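A.B. asks: my questions concern the predicted model and sequence given below.
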Amino acid sequence: MTNDHDGVRELLAAWAVGALPPGDRLGVVQHLAACTSCAAEAERLRDTVRLLDGTPEPSPTPWAEPGTTAPPDGAVHGRPDGAVHASADGVLSLALRSRRPRAAEIAHHAAPYAAAVAGLQALVPEVEGHWGTPVVHDWDAHATVAHLVAADEHLAVHLGVDRRLPVSPIPEGTPAQDAWARRTADVIAHEHGRTPAQTVATWAAQAAALLATPEAADPELAARPVTVMGLRLPVADHFVIRAFEAWIHTDDIGRALGLPVPPPPDEHLWSLVRLAVRILGPALHGAPPVLFEVTGPTGTSWILGDDTDPVHAELSLDPVDFCLLVGGRHAPEEVPSTITGDEDAARNVLERAASLAWL
């Protein structure tokens, strides 16, 4: 490893998430001891990672070695070797502990994303040795994480986070969907030339940088609308979309490995549900009205379609099933649902919801 300033800065993200080999880590530690600007950046990155992991206290210095008050690189929730029980119960318990960030610095709208990032981080150790496992579409587990790098990048760049990967040569005026497909393909191809550990480090560091933006902490700043992947929404809503996608793909990887992944906590799950309904509503403009209910402890209902006409049907779904439908993981004809009244009108809602899927 080079010990020069620029070379070390390129390694700080991987260092912050404990993904550097010992030789590189030693060089980074030596550089941080002498360089105040890199030390400040290292502290910012590690603080954000600590917020995701729920580590209670920072170390006196961000580059503390084993034996100080900080856990060594790679430690997970107080386990000094960084190991995770290689069982479904281990994944479940660790993911559940990780899904509630304790950081007051993260606002309500960014909390679901922070929790989803923590959930995938909890699953990553279980994927070791299985990165080539087919997961979804034509992606293996490695490509699925690479896809998340590309997906999060769109919002990150809007919020001033530096790109971590080469820019794709996409012509100006390319439709958003085509540009998105080209970018994700380029990123996956690029990441397949690197190790899974490097890809995970890039994803985790970008997620940490995204959660360290002012918009992640300030609801007023997050009220600003931006267009990301063809959707013009407040930044706060884009954070919820990032949470949605991170959870869906974590679940994809878990299913491929035969490991159950818990759904988001109720308060986060309902953030996903409410956003999906807000996006679904305009897509059903003029359609026969349907009373749509999402069941659960805080069950809520909406009228979707032309609300000037009498309701044609009533449709009920479980919140997780609804999110999996919108995420493209349930077919409209197969998703568990309860329908009364005009079945065609209710089926139209299910089909429109499924058509929103881009994951």
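C.D. replies: Looks like it came in fine. Numbers count the residues shown, from 1 in each chain.

A.B. asks: switch to C-alpha atoms for all contacts and neighbour counts from now on
C.D. replies: OK.

A.B. asks: strands of the stretch 101-250 of the chain, start to end?
C.D. replies: 134-136, 139-140, 225-228, 231-234 (DSSP state E, counting those that start in this stretch).

A.B. asks: could the ones you listed go into a markdown table alongside mean neighbour count and distance to residue 41?
C.D. replies: A markdown table is the format used below for these (neighbours: other Cα atoms under 10 Å; distance: least, Cα to Cα, whole Å):
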| stretch | mean neighbour count | distance to residue 41 |
| --- | --- | --- |
| strand 134-136 | 19 | 35 |
| strand 139-140 | 17 | 33 |
| strand 225-228 | 17 | 27 |
| strand 231-234 | 14 | 28 |
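
A.B. asks: want to throw those strands into CSV with distance to residue 164?
C.D. replies: Below are those laid out as CSV (distance: least, Cα to Cα, whole Å):
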stretch, distance to residue 164
strand 134-136, 24
strand 139-140, 21
strand 225-228, 18
strand 231-234, 23
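
A.B. asks: so for residue 218, which of the ones you listed sits nearest?
C.D. replies: strand 231-234 (12.5 Å; Cα to Cα).

A.B. asks: who are the packing partners of the closest one?
C.D. replies: Counting contacts by 3 or more Cα pairs under 8 Å, 6 or more residues apart in numbering; DSSP states H and E, strand 231-234 is packed against strand 225-228.

A.B. asks: then this one, side by side with the first:
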Amino acid sequence: MHAHDEVLDLIGAWALDACDPDEAARVDVHLAGCPPCAAQARRLRAGAGWLAADRVIPPPRALRHRVLATARAARPPTLMPTLVGAYAGQAALLDGLLGAVRDDDWARTDPRHETVGGVVAHLAGNDAMLAADLGLAVVPVPDGPVAEVHAAWREQSRVIVDGLAGQESALDQPVRLAHTGPPPRRPLRDALVQRAFETWIHLDDIGAAVGRGTTTPPPEQVRRIVDLAAALLPEALEGSPAGTVRLVLDGAGGGEWTLPCGPGGETTIFADAVEFTRLVANRRSAETLPHSATGSPAVSTRVLSVAATLGCD
């Protein structure tokens, strides 16, 4: 019922296109699996059409920002809807892409999971691991037609989004992160960042395989991905002291991160934030990431090489 309650709070604004992107994504994901809410949404959207003015006057460019800033000051958004909304938004984009690919696209080659269908099955399995840790329903991934694999992944995503509605207190619950080795346990807040991250990366993997190109997450999502990588890097570098490492990342979601990584001097690495997240996903390497560094060249190479091992596959 939490998911229904949250959507009912948002659905009027959604019908008027007044939701922010994260809120709209949560509504879209819920409506895809909830016929009663979808029917009400259609009625509200139809009613909104009757309210339209005969002559549309474009609002001032800064109006939406001022209204949202005022509303958020009165009721700041809580973290759970923000993190779940980021994941739901990437899932909605991937679902849309998968719904548009041709039948023969599912068999296109993927370097990590054999085929496009294998990518979706892998993603569904990692989502199922999180659902199991949260005590939510686990949707089996069928060993059958790719359309059924797609449907299983979509349903597992919906279970997670709906199951976490209103569960702000669960953000500190330890759960497993997807990983190439034994899954590390981290708070749910980190796992949700990773689920949005992995969904985006596989969206781009599949987009590249079928000729649809790549995408870029919103800046705040990029920043959360870098935050997670920065939290994981010092432990991953244990046994190879790197001193103090500063990441200075520009572009969307950029900023500065200072990481204590054992004894030694200071090394600063300069790069683009989005490209750094692709490094963390192992879609770039220390050699192919455009970057510069001051301090120890050996340390900067080591840090970037280890960062490329933090991804999900």
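C.D. replies: Perfect, thanks for sending it. As the structure is a prediction and not an experimental result, all values here were calculated from the model.

A.B. asks: what would you report as the TM-score here?
C.D. replies: In this superposition the chains share a TM-score of 0.71, using TM-score structural alignment, normalised by the length of the second structure; 259 aligned residues with a Cα RMSD of 3.5 Å.

A.B. asks: between the strands of the stretch 101-250 of the first structure, which gets nearest to residue 25 of the first structure?
C.D. replies: For the strands of the stretch 101-250 of the first structure, the distance to residue 25 of the first structure is smallest for strand 139-140, at 28.9 Å, taking Cα to Cα.

A.B. asks: the closest one: average distance to aligned residues in the second structure?
C.D. replies: Aligned to the second structure and superposed, strand 139-140 of the first structure gives a mean residue distance of 1.6 Å (mean Cα distance after the TM-score superposition for the first structure).

A.B. asks: out of the strands of the stretch 101-250 of the first structure, which comes closest to residue 352 of the first structure?
C.D. replies: Using Cα to Cα, the strands of the stretch 101-250 of the first structure put strand 231-234 closest to residue 352 of the first structure, at 16.5 Å.

A.B. asks: what's that closest one aligned against in the second structure?
C.D. replies: With TM-score structural alignment applied, strand 231-234 of the first structure matches the range 184-187 in the second structure.

A.B. asks: contacts made by that stretch with the rest, please.
C.D. replies: The contact list for stretch 184-187 of the second structure (Cα atoms under 8 Å, 6 or more residues apart in numbering) reads 171-178.

A.B. asks: and it, how far out from the chain's middle?
C.D. replies: Relative to the centre of its chain, stretch 184-187 of the second structure is centred 17 Å away, using Cα atoms, centre = their mean, to the nearest Å.

A.B. asks: same question for stretch 145-155 of the second structure.
C.D. replies: With Cα atoms, centre = their mean, you get 19 Å for stretch 145-155 of the second structure.

A.B. asks: rebuild the contacts of stretch 184-187 of the second structure as JSON lines, extending it with distance to residue 274 of the second structure.
C.D. replies: Formatted as JSON lines, the contacts of stretch 184-187 of the second structure follow (distance: Cα to Cα, whole Å):
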{"residue": "171", "distance to residue 274 of the second structure": "25"}
{"residue": "172", "distance to residue 274 of the second structure": "27"}
{"residue": "173", "distance to residue 274 of the second structure": "28"}
{"residue": "174", "distance to residue 274 of the second structure": "27"}
{"residue": "175", "distance to residue 274 of the second structure": "26"}
{"residue": "176", "distance to residue 274 of the second structure": "25"}
{"residue": "177", "distance to residue 274 of the second structure": "21"}
{"residue": "178", "distance to residue 274 of the second structure": "21"}
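
A.B. asks: looking at the strands of the stretch 101-250 of the first structure, which is closest to residue 330 of the first structure?
C.D. replies: strand 134-136 (13.1 Å).

A.B. asks: which residues are in contact with that closest one?
C.D. replies: In contact with strand 134-136 of the first structure (Cα under 8 Å, 6+ apart) are residues 140-141, 144, 252-253, 255-256.
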